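Visitor: everything below, folded, please.
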Amino acid sequence: MRNLLILLVFFATSFGFSQELNCNVVVNAQLTGNENLQIYKTLEKQLTEFVNKTQWTKRKFKPQERIDCNIVINVTGQSGENFEASVQVQSSRPVFGSTYTTPVYNVNDKDFSFNYLEFQNLTYNENQYESNLISVLAFHINMVLGLDAESFSKEGGDPYFKQAQRIVNYSQQENFKGWKLEDGLQSKFALIDNILSPTFSDFRTVMYNYHRKGMDIMSTNDKDAKNEIALSLAYFRKMNANRPNSYLTRVFFDAKAEEIEQIFSSGPSVDVTTLIDLLNRVAPTHASKWRNIKF
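Guide: The predicted model follows:
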């Protein structure tokens, strides 16, 4: 009987727990000149456990559905419990019928200062501010979850984007940068405001069409896939006309520019004249990549 109870507990914990992420967390403190301090190793270990073991959603994720992501925290300064840093967050998703993974999210958030006491408890409450450290990570994780969902289902990211917006709203009570309108056009406020704005509704169509109608058929019909990807990118023309050089557009192309270059520089030839003109207009910072598109 005792062994049966242990077995039941094991299955309850194994199948009742919803782990959504396979996330590699790195804390890099080289710029402080004290990168070997134990506190940075402790922080890295705690954050790895926090990000990967927190239940972020009410969905049940199968092991193969977990989202691969990387979080790199670059600490630039420390004074006691106060840390100055930036955080790079990247995520990807598998492409149907292949071993290739396509990048989805790539953000370098420079508005990241936080307080941390070694071994302090790290807990997430979706409706309540805990700390700027928790809020920043939870915001980006919800963006990762939302964009991943958008790439599989039209407007599938809604619950995660709305949670990211809640995090922005309750984090404004503190004096940390990145949460308010006045913090600029490349803040967390601007990013979630863009993605939920009707002005950028076409962005979500891009996310779905690019991945489901484009990337996911690449292994069976790469020419049709390339044409679908080109058609999906055409939506940026209208978005750019309404809001030139938006942060949301930059985030998309920071993740996708290298992939777009590779897609249209090999394989079956498709007409890319209009596409190259579009790319140079909406993502001019990646012009060196667009020059490599030869087909």
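Visitor: going forward, measure contacts and count neighbours with C-alpha atoms only.
Guide: OK.
Visitor: my read is Asn108 is in a strand, agree?
Guide: Yes. Asn108 forms part of a strand when assessed by DSSP: H, G, I helix; E, B strand; the rest coil.
Visitor: wait, what's in contact with it?
Guide: Ser86, Val87, Gln88, Val89 (CA atoms under 8 Å, 6 or more residues apart in numbering).
Visitor: ok, which stretches of the stretch 151-295 of the chain are helices?
Guide: Listed in chain order, the helices found in the stretch 151-295 of the chain under DSSP state H, counting those that start in this stretch are 158-171, 188-196, 201-208, 222-233, 235-242, 247-263, 273-282, 287-290.
Visitor: make TSV out of those and add distance to Thr76 and mean neighbour count.
Guide: Formatted as TSV, the helices of the stretch 151-295 of the chain follow (distance: least, CA to CA, whole Å; neighbours: other CA atoms under 10 Å):
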stretch	distance to Thr76	mean neighbour count
helix 158-171	23	20
helix 188-196	20	21
helix 201-208	34	20
helix 222-233	37	20
helix 235-242	34	16
helix 247-263	23	18
helix 273-282	32	16
helix 287-290	30	16
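Visitor: let me know which of those is the nearest to Arg59.
Guide: With CA to CA as the criterion, Arg59 lies closest to helix 158-171 of the helices of the stretch 151-295 of the chain, at 11.2 Å.
Visitor: can you tell me the element Thr48 falls in?
Guide: When elements are assigned from DSSP states H and E, Thr48 belongs to helix 38-53.
Visitor: what is that helix packed up against?
Guide: Packed against helix 38-53, as judged by 3 or more CA pairs under 8 Å, 6 or more residues apart in numbering; DSSP states H and E, are the following elements: strand 21-28.
Visitor: contacting residues around the strand it packs on?
Guide: The set of residues that contact strand 21-28 without belonging to it, under CA under 8 Å, 6+ apart, is 35, 40-41, 43-44, 47-48, 51-52, 66-75.
Visitor: what's the answer for stretch 253-270, then?
Guide: When contacts are taken as CA under 8 Å, 6+ apart, the neighbours of stretch 253-270 outside the stretch itself are 102-107, 222-223, 226-227, 272, 283, 286, 289-290, 292-295.
Visitor: before we move on, what about stretch 139-147?
Guide: 56, 67, 89-91, 104-105, 156-161, 163-164, 167-168, 207.
Visitor: count the residues that sit near the residue nearest to Lys223 when sequence neighbours are not counted.
Guide: Distances taken as CA to CA, 6 or more residues apart in numbering place Pro268 nearest to Lys223, at 5.8 Å, with adjacent residues excluded. Neighbourhood size, Pro268 [other CA atoms under 10 Å]: 13.
Visitor: one more, for comparison:
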Amino acid sequence: MIKKLFLLVILCSLQVAVAQELSCTVIVNSDQVNQTNKQIFKTLEKSLNDYVNQTKWTNRTFSVKERIECSMMITINKYENSAFSGTIQVQSNRPVFNSTYQSPVFNYQDKRFTFNYVEFAPLYFNPNVFESNLTSVITYYVYIILGIDADTFVKEGGTPYFKQAQNIVNLSQGSGYAGWQQTDGNRTRWELVDNLLSNTFKEYRLALYNYHRLGLDNLVDNASLAKQSIAGSMKLFDKLNNVRPNSFVLQAFFDAKSEEIANVFSDGPKVDIVKLKETLNEIAPLYSDTWSRIKY
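Guide: Take a look at the predicted model:
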């Protein structure tokens, strides 16, 4: 009995030690491709799931319950020989203390996703040189997910991960693939990580911490104080919006958070709802219908 108990303890310890950082569902949707043989898309999907979930991305130790819940939906709209073209939708969640709720923290669709892939070819990322747009884009978003998640727990805790993502951008700029350069237009991978690391957007990262760590994590114990912290985060966003209106990071935040914000302020202890709604309509007017659900 003692030997069995000892073995169980060892196995549990190993499970905690080897647990990776992400619990990510990667889906490859090929419905738009007129292709009889769908096996290559299934193979790609499995390979990407293994790559994202079995790679050790940081030097931190995560328990199984600490793994970041996220997803990547790759929609292929064109496939010929080994060339793929489509979009990738990236989403990630963060657990809220003293609850079973998973709060959405990132939700973005990258429409510039082209890559080459040969079935059964191993997926490998070289941090020192550009070799594959497939693994470069996937790895970039892994570090974005890790960075944003870290920022919600520790002030500017995501900096090391954002720098990893920026390094991928720097390596990829000469690849010829779209989305890596500043000149590729708005809402590029270059712009996202540049915003995240720029001192100009420091209010955004502080607001992430205040919203989650001081706000959501305290809703159960002190709802009034928690709501004040969340409302205060909107004031930080307003300050940023006055300097950089309609910025990438603000749009991405409200794409993920609009429903949650409306739900938080729709019941329980009240804050200054009039001022809050004015601020929300100023910084995120696309969600005016959602803000209208917040009652005085």
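Visitor: TM-score for the pair, please.
Guide: Laid over one another, the chains give 0.93 as their TM-score (TM-score structural alignment, normalised by the length of structure 1), with 289 aligned residues with a CA RMSD of 1.9 Å.
Visitor: in strands only, show me the contacts of Asn108 of structure 1.
Guide: Members of the contacts of Asn108 of structure 1 lying in strands (criterion: DSSP state E): Ser86, Val87, Gln88, Val89.
Visitor: burial count for the first one?
Guide: By that I understand Ser86 of structure 1. Residue neighbour count, defined by other CA under 10 Å, stands at 16 for Ser86 of structure 1.
Visitor: list the residues that contact the closest residue to Thr87 of structure 2 other than its chain neighbours.
Guide: In space, and not counting its chain neighbours, Thr87 of structure 2 is closest to Lys111: 4.5 Å by CA to CA, 6+ apart. For Lys111 of structure 2, the contact set (CA under 8 Å, 6+ apart) comprises Gly86, Thr87, Ile88.
Visitor: what's the first one aligned with over in structure 1?
Guide: Put plainly, it is Gly86 of structure 2. With TM-score structural alignment as the criterion, Gly86 of structure 2 lines up with Ala85 in structure 1.
Visitor: ok, Ala150 of structure 2 touching Arg205?
Guide: No. Taking contacts as CA atoms under 8 Å, Ala150 of structure 2 lies outside contact range of Arg205: 10.3 Å.
Visitor: between those two, what contacts are shared?
Guide: Glu156.
Visitor: related to what we said a few turns ago, ok, the residue nearest to Lys223 of structure 1 to Lys226 of structure 1 distance?
Guide: Relative to Lys226 of structure 1, Pro268 of structure 1 is positioned 9 Å away (CA to CA, to the nearest Å).
Visitor: kindly report the same for Leu43 of structure 1.
Guide: For Leu43 of structure 1, the distance to Lys226 of structure 1 under the criterion CA to CA works out to 43 Å.
Visitor: what do you get for His211 of structure 1?
Guide: Counting by CA to CA, the gap from His211 of structure 1 to Lys226 of structure 1 is 11 Å.
Visitor: and Met143 of structure 1, by the same measure?
Guide: Applying CA to CA, the value for Met143 of structure 1 to Lys226 of structure 1 is 26 Å.
Visitor: do Lys294 of structure 1 as well
Guide: Distance check for Lys294 of structure 1 against Lys226 of structure 1: by CA to CA, it reads 14 Å.
Visitor: who are the contact partners of Gly86 of structure 2?
Guide: By CA under 8 Å, 6+ apart, the neighbours of Gly86 of structure 2 are Ile74, Thr75, Ile76, Asn77, Lys78, Lys111, Arg112, Phe113, Thr114.
Visitor: also Ile71 of structure 1?
Guide: Contacts were defined as CA under 8 Å, 6+ apart; by that measure Ile71 of structure 1 touches Cys23, Asn24, Val25, Val26, Val87, Gln88, Val89, Gln90.
Visitor: farthest-separated two in these?
Guide: Considering CA to CA, no two members of the contacts of Ile71 of structure 1 lie farther apart than Cys23 and Val87, which are separated by 13.9 Å.
Visitor: which one of these two has more residues nearby?
Guide: In this view Cys23 of structure 1 and Val87 are compared by other CA under 10 Å, and Val87 has more residues nearby, 23 against 20.
Visitor: excluding sequence neighbours, find me the nearest residue to the more buried one.
Guide: Leaving aside its sequence neighbours, Val87 of structure 1 sits nearest to Ile73 (CA to CA, 6+ apart; 4.5 Å).
Visitor: try Lys38 of structure 2
Guide: For Lys38 of structure 2, ignoring the flanking residues on the chain, the nearest one in space by CA to CA, 6+ apart is Ser30 at 7.8 Å.
Visitor: again with Val72 of structure 1
Guide: Val26 (4.7 Å).
Visitor: what's the burial count for Asn93 of structure 2?
Guide: Using other CA under 10 Å as the criterion, the residues surrounding Asn93 of structure 2 number 20.
Visitor: how far is whichever strand or helix holds it from where the chain is centred?
Guide: Assigning secondary structure by DSSP H and E places Asn93 of structure 2 in strand 83-95. Taking the mean of its C-alpha atoms, strand 83-95 of structure 2 sits 9 Å from the chain's own mean (CA atoms, centre = their mean, to the nearest Å).
Visitor: let me see the contact set for Gly156 of structure 1.
Guide: When contacts are counted by CA under 8 Å, 6+ apart, Gly156 of structure 1 is found next to Gly146, Ala149, Glu150.
Visitor: ok, now how distant is it from Glu150 of structure 1?
Guide: Gly156 of structure 1 sits 5 Å away from Glu150 of structure 1 when distances are taken as CA to CA.
Visitor: same question for Ser187 of structure 1.
Guide: For Ser187 of structure 1 relative to Glu150 of structure 1 (CA to CA), the value is 21 Å.
Visitor: these two - which one has more neighbours?
Guide: Neighbour tally, Ser187 of structure 1 and Glu150, criterion other CA under 10 Å: the higher count belongs to Glu150, 23 against 20.
Visitor: average distance between the helix holding Thr48 of structure 1 and structure 2?
Guide: Average distance, helix 38-53 of structure 1 versus aligned residues of structure 2 after superposition (mean CA distance after the TM-score superposition for structure 1): 0.5 Å.
Visitor: show me what counts as buried in that helix.
Guide: Using 16 or more other CA atoms under 10 Å as the test for burial, helix 38-53 of structure 1 gives Tyr40, Lys41, Leu43, Glu44, Gln46, Leu47, Thr48, Phe50, Val51, Asn52.
Visitor: thanks a lot, catch you later.
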